[in-house]
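1. how does the following fold in three dimensions:
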Amino acid sequence: MTMLSGQARLSVAVIGAGAVGGVAAAAMHEAGHEVSVCVRTPFEVLVIQTADGEKRVPVRVITDPGDAKPVDWVLLAVKAFDTPGTADWLASLCDRETTVVVLQNGIDQAAEVGGLVPGTTVLPALVYIQAERLAPGRIRLGYGNRLDAPNGPVAERLVRLFQDSGMEVSLQADMITAAWRKLMLNAAVNPLTALTLRRMEVMRDPLVRALAEGLMTETLAVAVAAGAALTEEDMQQTLEFMAEFSDGNGTSMLYDRLAGNPLEWQALNGAVVRHAEAHGIDVPLNRTMTALIHAVSPRDPAAVVSRDTLLAG
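-> Below is the predicted model of the structure:
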């Protein structure tokens, strides 16, 4: 371990080089750490494209878990439904000194990851980055440079890890509320952009905005039942935040549908439905979004939702 200006140079492995993984890997390189990117499809150099031009980021690319060794930090940046497929990577990259940061949508992901790496520290994080994977190793970064993590000693180490990276780590005293606040937005904008095949300009349509508000209202009710300290005012602020997105920006689910990839309904509207059932709350709009996104997603045997779940209520 060598020293940078004021901090240690650490070994960091990023599992997944999609939009979030690519941006996170670039941030780790900017901070001066030793960065490896673990992927299925190799590429020669990581390129981050912004409005100011392109930045080429030299990282080590690994395609075989057998070539990986334990590192100080793992940033897990695959979609939630791909988590089981990272088991071999995690086994190679983790020991008891490793910290795994889960950079995924949803509210339940850290528990699943923890089951794959017993004895390893696992930290959930909320990602506020608008980016799009254009090709293997090529990412278009629109805006956003923030991660939210639960306040505590592990997250304080995460802040130091990202020092001088250009990315902010915000510590949250109430991670449950923070996670549900983000899900309240994602459960609306992700399916509505993916189903209409339109970017954020679609949210200016009065009928679509009304549907988004209905989805958020249902999610708010479930969030409160699950222990989140959210109110009607929070929902209105989320609607206002949604309106600030520029027309050219899309969502991760839209980008996945355009690319022909599986869609992340389980961690978004599917999560609202699961928690609603646990609390006896009816969420017909979220059940509808779950059914429709499931229907248009490329078939994935691990992503088949039961008829009872879709029709419950």
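
2. please make it C-alpha for all contacts and neighbour counts, starting now.
-> Noted.

3. what helices or strands is the helix or strand hosting residue 48 leaning on?
-> Per DSSP states H and E: residue 48 is located in strand 46-50. Contacts defined by 3 or more CA pairs under 8 Å, 6 or more residues apart in numbering; DSSP states H and E place strand 46-50 against helix 19-30, strand 53-57, strand 138-150.

4. turn the ones you listed into JSON lines, columns for distance to residue 77 and mean neighbour count.
-> Output for the helices and strands packed on strand 46-50, formatted as JSON lines (distance: least, CA to CA, whole Å; neighbours: other CA atoms under 10 Å):
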{"stretch": "helix 19-30", "distance to residue 77": "5", "mean neighbour count": "25"}
{"stretch": "strand 53-57", "distance to residue 77": "18", "mean neighbour count": "13"}
{"stretch": "strand 138-150", "distance to residue 77": "12", "mean neighbour count": "20"}
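
5. now render the ones you listed as CSV, adding distance to residue 220.
-> Converted to CSV, the helices and strands packed on strand 46-50 look like this (distance: least, CA to CA, whole Å):
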stretch, distance to residue 220
helix 19-30, 26
strand 53-57, 40
strand 138-150, 20
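
6. do you know how far residue 59 is from residue 26?
-> Note on residue 59: its distance to residue 26, by CA to CA, to the nearest Å, is 8 Å.

7. Proceed likewise with the subsequent sequence, for comparison:
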Amino acid sequence: MRIVVFGAGAVGLGLGSFLLAGGAEVAFVARADTAAALRRDGLARDGRFGAFRAGPRELAAAETPAELPAAFAAPDAVLVCVKSFDAEPAAAALAAAKDLVGERALVVVCQNGWGGAEPFARALGAERVYGARVITGFARPAPARVEVTAHAEPVAIGSLFGAPPGAAEPLCAVLRRGGLPAETTDRLEELLLAKLLYNGCLNALGAVCGVPYGVLGASPPARAVMRDVAREAFRAFDAAGLRTRWPDADAFLRCLYEELLPPTAAHEPSTLQDLRAGRRTEIDALNGAVVRLAAAHGVETPVNRALCEIVRILEAKAARPGGAG
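-> From the prediction side, this is the model:
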């Protein structure tokens, strides 16, 4: 398979490394410093699932789709791994690069939060746009190096728009060959809502407190905050007619503490990583998505809203010279 990874942050590099290990031809569309590092040094992965190295001649990297090698003019799949706040411009860029998307390329949106696939469905046609639920923790300590810090469940790829999940099986097979568990699903909405709950409870609070997930799970005060976050989210879901695999927030929290949290206890939230680097966070697609969904149905979410505002304060502080320290 020929696969383009659009966005080469921690998730893009991480998934790309498993695709390369699985035998795919992979090209990255990346920011200038990352593209230059990949062309110079190749890609290195460490952490869970072991070490992997791909030399610069074993991959391609460019700053725009137009600069990709001719061999990637009509790839089998495009993995969109940009941050949630870059979804609209990324969708527009792919729509403008008609040769890249072609007639048959599967477009798989790999983003945190809720609502990330819609801009791509509008721009490219819903029938080809799939989503991926990723609960594998990645960190990027250098432009062309990625670490796998946690892994809870297989990558799950499916459609939110009624397309058959089987179309994503070749992509899942490459990931599995590369060493990353992956499967197709016909219940992607349910899985994405579950991840929204998981991230909503852990990501912002962990960033505000400056701690990995496991510290939150061991803290009674943190559990009290997470309880309120989850209960507000379930009230929003109920009002919107959305269903998860848990009947209520308390059932979700039991699963979180007993099953979901232990494998990822050492992982530091992506929001914390962004704040430390002085980058914009994805809070608007996480707790912010819960706040917007609830507001649309007349539901109040004071704890989720407060977490959003605190993270935005920290964002502004981190963006100032010397602020990230």
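
8. drop the TM-score for these two in here.
-> Remark: TM-score between the superposed chains equals 0.85 [TM-score structural alignment, normalised by the length of the first structure]; 290 aligned residues with a CA RMSD of 2.2 Å.

9. quick one: contacts for the residue most central in space within the first structure?
-> In the first structure, the C-alpha nearest the mean C-alpha coordinate belongs to residue 104, at 2.9 Å (CA atoms, centre = their mean). Residues counted as contacts of residue 104 of the first structure (CA atoms under 8 Å, 6 or more residues apart in numbering) are 76, 77, 78, 79, 80, 125, 126, 127.

10. for residue 172 of the second structure, which non-adjacent residue is closest in space?
-> Among residues not flanking residue 172 of the second structure along the chain, residue 182 sits closest, at 5.2 Å (CA to CA, 6 or more residues apart in numbering).

11. give the equivalent position in the first structure for that neighbour.
-> Counting by TM-score structural alignment, residue 182 of the second structure corresponds to residue 169 in the first structure.

12. correct me if wrong: its match contacts residue 159.
-> Yes - in this structure residue 169 of the first structure lies within contact range of residue 159 using CA atoms under 8 Å: 5.6 Å.

13. name the residue in those two with the higher neighbour count.
-> residue 169 (22 against 18; other CA atoms under 10 Å).

14. shouldn't that one be within a helix?
-> No - secondary structure of residue 169 of the first structure (DSSP: H, G, I helix; E, B strand; the rest coil): strand, not part of a helix.

15. ok, now how distant is it from residue 154 of the first structure?
-> Residue 169 of the first structure is 12 Å from residue 154 of the first structure, by CA to CA.

16. picking up where we left off before, can you work out which residues contact both of residue 59 and residue 26 of the first structure?
-> Taking CA under 8 Å, 6+ apart as the contact rule, residue 59 of the first structure and residue 26 both touch residue 46.

17. correct me if wrong: residue 287 of the first structure contacts residue 270.
-> Yes - between residue 287 of the first structure and residue 270 a contact is recorded at 7.5 Å, counting by CA under 8 Å.

18. that older thread, residues contacting the strand holding residue 48 of the first structure, please?
-> Counting by CA under 8 Å, 6+ apart, 22-23, 26, 54-59, 137-142 sit against strand 46-50 of the first structure.

19. what residues in the second structure pair up with it?
-> Against the second structure, strand 46-50 of the first structure falls on residues 43-47 (TM-score structural alignment).

20. what's the average distance of the matching stretch to the first structure?
-> Stretch 43-47 of the second structure, aligned to the first structure and superposed, deviates on average by 1.1 Å (mean CA distance after the TM-score superposition for the first structure).

21. now do the contacts for whatever residue of the first structure lines up with residue 278 of the second structure.
-> If you follow residue 278 of the second structure across to the first structure using TM-score structural alignment, you land on residue 260. By CA under 8 Å, 6+ apart, the contact list for residue 260 of the first structure reads 297, 298.

22. for residue 254 of the first structure, see how far away residue 260 of the first structure is.
-> 10 Å.

23. quick check: closest non-adjacent residue to the equivalent of residue 127 of the first structure over in the second structure.
-> Aligned by TM-score structural alignment, residue 127 of the first structure pairs with residue 134 of the second structure. Spatial nearest neighbour of residue 134 of the second structure, chain neighbours left out: residue 155 (4.9 Å); criterion: CA to CA, 6+ apart.

24. from residue 162 of the first structure, how far off is the aligned residue in the first structure for the one you found?
-> By TM-score structural alignment, residue 155 of the second structure lines up with residue 147 in the first structure. Residue 147 of the first structure sits 10 Å away from residue 162 of the first structure, going by CA to CA.

25. burial measure for residue 246 of the first structure, as a count.
-> 12.

26. tell me which element it falls in.
-> Applying DSSP H and E, one finds residue 246 of the first structure in no helix or strand.

27. please enumerate the helices of the stretch 101-250 of the first structure.
-> 109-116, 153-161, 175-196, 206-225, 232-243 (DSSP state H, counting those that start in this stretch).
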